[in-house]
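Enquirer: Sequence below, structure please.
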Amino acid sequence: MSDTDLLPILLVPDARLRAKARPVGPGDAEAVRALAPRMLATMYKAPGIGLAAPQIGELLRLVVIDLQPDDRPEPYVMVNPEIVAESDQLAAREEGCLSLPNQYAEVTRPAEVKVRWQALDGSRQEMTAGGLLATCVQHEIDHLNGVLFVDHISALKRNMLLRKLAKELKARQRDGAPDGA
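Expert: From the prediction side, this is the model:
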């Protein structure tokens, strides 16, 4: 896949990142099959481990995730994913986001989740995820609901992080770097 197939990643404060994505329906199947590989290519190039359709301006309930190194990709493409159960046990993990470049914060979430989704071939899938995969699944599904990882941290930390991001993006624009670079 060439760089021309890559998709621009929206950055905070783009309002589309706060919109709730609509379910993928039967009429979206062809578009979603075309979009998923481009989302994966964009995620790998960024580089990142997850990307939700709203992050590229598509308000569809579609996420791609791959925790593996580049030489052994094991991608998940999740259409209409939903968390159907979560553990009572919590885990804190540092999170970042391609829509908030170079910004990180520790977020506490359920340590384990059961997620159900539809694959590109239409089959129903379900798994129980723990560790980094559980965090990533929850983070990407949050995007489908207009929620960012910074919404899970204190207002003080969130405001500091968002001010830092705004300052960095302003400096990038001043220096002539593209927003998504």
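
Enquirer: For the rest of this, base every contact and every neighbour count on C-alpha atoms.
Expert: Noted.

Enquirer: Helices of the chain, start to end?
Expert: Assigned helices in the chain, in chain order: 29-45, 131-144, 155-175 (criterion: DSSP state H).

Enquirer: residues contacting the spatially closest residue to Leu133 that is not a sequence neighbour?
Expert: Distance criterion CA to CA, 6 or more residues apart in numbering; nearest residue to Leu133, sequence neighbours excluded, is Leu67 at 7.3 Å. Neighbouring residues of Leu67 by CA atoms under 8 Å, 6 or more residues apart in numbering: 49, 73-75, 133.

Enquirer: here's the other one to compare against:
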Amino acid sequence: MPLLKIVEHPSEILEKKCERVTSFDQALTKLLNNMYDTMLEADGVGLAAPQIGVTKQIAIVDIGDKHGRIDLINPSIISFSGEQTGPEGCLSFPGLFGEVSRSQTIHVRAQNRRGKTYTLEASGFLARAIQHEIDHLNGILFTSKVLRYYEEGELEG
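Expert: Just a heads-up that it's a prediction; the model follows:
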């Protein structure tokens, strides 16, 4: 699949609230597959549609755990609990990392590529990644939640 161009800050599309997906067709499947390939090539764990110039509520996450690839279409967090604080980066902010607080555990309702609604419970890093991508769909950037930025090389080791 051809790789898509990742939109970088300060592009205005990154701060727009995305529209719901209403058509679950071959074009959506192709877009999801292209997004996934692009995310892997960029060494990311998540990618939201506005990051490739599409203002639709579409995101993918794959942190390399038992859940594998998760397609999130029209996602919403229906409950959350606890708190975790840790490092985050973003493919739209190359080389920028900051400490962000997020919910430790979340329950998400979303649709898959065929339009079937499902729920998912996620904790830890998976919950962090999903929250980051859902924020993108609402025009919220991780930089608005950073408690402190990391200096170059601070995360290595």
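
Enquirer: Leu35 of structure 1 maps to what in structure 2?
Expert: In structure 2, the residue matched to Leu35 of structure 1 (TM-score structural alignment) is Leu31.

Enquirer: what number of residues lie near that match?
Expert: For Leu31 of structure 2, the neighbour count with other CA atoms under 10 Å is 17.

Enquirer: what do you get for Glu112 of structure 1?
Expert: 22.

Enquirer: Tell me the helices and strands packed up against the lengthiest strand in structure 2.
Expert: Ranked by number of residues, the top strand in structure 2 under DSSP state E is strand 70-81. Applying 3 or more CA pairs under 8 Å, 6 or more residues apart in numbering; DSSP states H and E, we find strand 70-81 of structure 2 packed against strand 58-61, strand 105-111.

Enquirer: now Trp110 of structure 2, nearest residue through space, not along the chain?
Expert: You called it Trp, but residue 110 of structure 2 is Ala. Pro75 (4.1 Å).

Enquirer: Just to check, that neighbour is in contact with Gln57?
Expert: Yes. Under the criterion of CA atoms under 8 Å, Pro75 of structure 2 makes contact with Gln57 at 7.2 Å.

Enquirer: just wondering, since we're on the alignment partner in structure 1 of Thr22 of structure 2, how far is it from Ala171 of structure 1?
Expert: Residue pairing (TM-score structural alignment): Thr22 of structure 2 is matched to Gly25 of structure 1. Distance, Gly25 of structure 1 to Ala171 of structure 1, by CA to CA, to the nearest Å: 41 Å.

Enquirer: what does Leu162 of structure 1 give?
Expert: Where Ala171 of structure 1 is concerned, Leu162 of structure 1 sits at a distance of 14 Å (CA to CA).

Enquirer: Give me the more crowded residue out of these two.
Expert: Leu162 (16 against 12).

Enquirer: check contacts around Leu47 of structure 2.
Expert: Neighbouring residues of Leu47 of structure 2 by CA under 8 Å, 6+ apart: 35-36, 39, 59-61, 91, 133.

Enquirer: Counterpart of it over in structure 1?
Expert: Match for Leu47 of structure 2 (TM-score structural alignment): Leu51.

Enquirer: Look up how far Leu144 of structure 1 lies from that match.
Expert: 10 Å.

Enquirer: ok, how many other residues are close to the spatially closest residue to Ile13 of structure 2 that is not a sequence neighbour?
Expert: Spatial nearest neighbour of Ile13 of structure 2, excluding adjacent residues (CA to CA, 6+ apart): Pro50 at 6.2 Å. Pro50 of structure 2 is flanked by 28 other residues according to other CA under 10 Å.
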